[in-house]
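*Asks:* Just need the structure, nothing else, for what follows:
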Amino acid sequence: MMRAYVALGSNLGDSRQHLLDAIEALAALPQIAVIARSRIYRTPPWGVTDQPDFLNAVLALETTLPPHDLLDALLAIERAAGRQRSGERWGPRTLDLDLLHVAGQTINDERLTLPHPHIADRAFVLLPLHDVAPELDIPGQGKVVELLRNVDAQGCTAL
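*Replies:* The predicted structure is shown next:
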């Protein structure tokens, strides 16, 4: 079993329900156990700012799936939620599932970079990640608790 962390986000449709459905879909996979779940946060959009606020959360998982297979499972859950990848980065979406970190894994290929290269920049990831793993050391970036001190979390609220 490997420990993995997944970020969830949504700002289209019933965002809260999209997150809850994604958590249920992940928990239903036989190779995955959801071991911790953050609070849900309302956060301002990042990148493209002319869009609705997001709801964000993070899950801690135990899994036997290799990282690329876990990524495929996340993408399948996004598609089932109506996610359409139009090519616009950071735009509105029904569901976004990002694989943030898998213990002991460093990957950088055309499909996947682990740990996620932008964890340290994003309050919408660090706040919920802090809920489930404040002392997690992200290789090359630092501990979550320290990274959170260096981001602007203004406008982010726990629901």
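
*Asks:* use CA for all of it now, contacts and neighbours both
*Replies:* OK.

*Asks:* Using the centroid of the protein, identify the residue furthest from it.
*Replies:* Distance to the chain centre peaks in the chain at D50, reaching 21.2 Å (criterion: Cα atoms, centre = their mean).

*Asks:* Give me the buried positions along stretch 134-146.
*Replies:* Neighbour-count burial for stretch 134-146, counted by 16 or more other Cα atoms under 10 Å, picks out P134, L136, D137, I138, Q141, K143, V144, V145, E146.

*Asks:* To compare with the earlier structure, here is another sequence to fold:
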Amino acid sequence: MATPPEHAPAPTIAYIGIGANLGDARAAVRGAFEAIAQLPATSLVRRSCLYRSAPVGTEGPDYLNAVAAIATGLAPLDLLAALQNMENAAGRTRPFRWAPRTLDLDLLLYGDAHIDLPQLTVPHPRMWERAFVLYPLAEIAPQLVPAAALAATAGQAVERLADA
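*Replies:* So this is what the prediction gives:
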């Protein structure tokens, strides 16, 4: 009698923050959605509209931000490496902390995982303080964003634009 094939583990739902404020930021965010959807063992589940926000902690042009929900079979560090490769391919440089960028991809949540490694912290350590993350996340996964977190960021200017 043949043994049944092993079942692959169910994919993990992860959320990725996307931002850009240099060059054609709208095209960069749209391209990021497309590139994320092409990752191995990954599918794009939902994507938020675009949101405009001022830079935090520095000066520069306004950012366009969004959040993608994915179902992925990639391990967290493999997903992080793929996101960093996308940033590099988009011409991202890191001359100083919070420098303007052609593309910024942050792994916000990875299922229910709590990860504290030198190269990766999940949940993202500053996501609960940033309206430009919370508003698009609340749009596609309202159950993940406590009302208190939205209220705490209500003074931050974020403008919902349109579909990405």
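
*Asks:* Kindly provide the TM-score of these chains.
*Replies:* Here the TM-score for the pair of chains, by TM-score structural alignment, normalised by the length of the first structure, is 0.91; 151 aligned residues with a Cα RMSD of 1.1 Å.

*Asks:* quick revisit: quick one: the residue farthest from the centre of the first structure and H68 of the first structure, what's the gap?
*Replies:* 32 Å (Cα to Cα, to the nearest Å).

*Asks:* try A153 of the first structure
*Replies:* 31 Å.

*Asks:* Please say which of these two ends up with more neighbours.
*Replies:* A153 (16 against 13; other Cα atoms under 10 Å).

*Asks:* which secondary structure elements does whichever strand or helix holds A151 of the second structure contact?
*Replies:* In this structure, A151 of the second structure sits in helix 147-152 according to DSSP states H and E. Judged by 3 or more Cα pairs under 8 Å, 6 or more residues apart in numbering; DSSP states H and E, the packing partners of helix 147-152 of the second structure are helix 131-140.

*Asks:* mean shift of the helix it packs on relative to the first structure?
*Replies:* Aligned to the first structure and superposed, helix 131-140 of the second structure gives a mean residue distance of 0.6 Å (mean Cα distance after the TM-score superposition for the first structure).

*Asks:* matching residues in the first structure for that helix?
*Replies:* Aligned using TM-score structural alignment, helix 131-140 of the second structure spans residues 123-132 in the first structure.

*Asks:* Pull up the aligned stretch in the first structure for stretch 71-79 of the second structure.
*Replies:* With TM-score structural alignment applied, stretch 71-79 of the second structure matches the range 62-70 in the first structure.

*Asks:* right, I mislabeled it, should have said stretch 27-35 of the second structure
*Replies:* With TM-score structural alignment applied, stretch 27-35 of the second structure matches the range 17-25 in the first structure.

*Asks:* was I right about I115 of the second structure contacting L109?
*Replies:* No. Between I115 of the second structure and L109 there is no contact under Cα atoms under 8 Å: 9.6 Å.

*Asks:* And those two? Which one has more around it.
*Replies:* Using other Cα under 10 Å as the criterion, I115 of the second structure and L109 rank with L109 on top: 22 against 15.

*Asks:* Now check that one against the first structure: what is it aligned to?
*Replies:* Under TM-score structural alignment, L109 of the second structure pairs with H101 in the first structure.

*Asks:* List the contacts of its match.
*Replies:* For H101 of the first structure, the contact set (Cα atoms under 8 Å, 6 or more residues apart in numbering) comprises A4, Y5, V6, L114, P115, H116, I138.

*Asks:* hmm, which of those residues are common to the second structure?
*Replies:* Retained contacts for the contacts of H101 of the first structure in the second structure, judged by both residues aligned by TM-score structural alignment, their matches' Cα atoms under 8 Å, are A4, Y5, V6, L114, P115, H116.

*Asks:* any chance of the residues you listed in a markdown table, plus distance to L126 of the first structure, secondary structure and neighbour count?
*Replies:* Output for those, formatted as a markdown table (distance: Cα to Cα, whole Å; DSSP: H, G, I helix; E, B strand; the rest coil; neighbours: other Cα atoms under 10 Å):
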| residue | distance to L126 of the first structure | secondary structure | neighbour count |
| --- | --- | --- | --- |
| A4 | 15 | strand | 23 |
| Y5 | 11 | strand | 23 |
| V6 | 12 | strand | 22 |
| L114 | 16 | strand | 19 |
| P115 | 13 | coil | 22 |
| H116 | 12 | coil | 19 |
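
*Asks:* picking up where we left off before, how close does the match of L109 of the second structure get to H118 of the first structure?
*Replies:* Computed as Cα to Cα, the H101 of the first structure to H118 of the first structure distance reads 11 Å.

*Asks:* Next: D50 of the first structure.
*Replies:* Remark: distance between D50 of the first structure and H118 of the first structure (Cα to Cα) = 21 Å.
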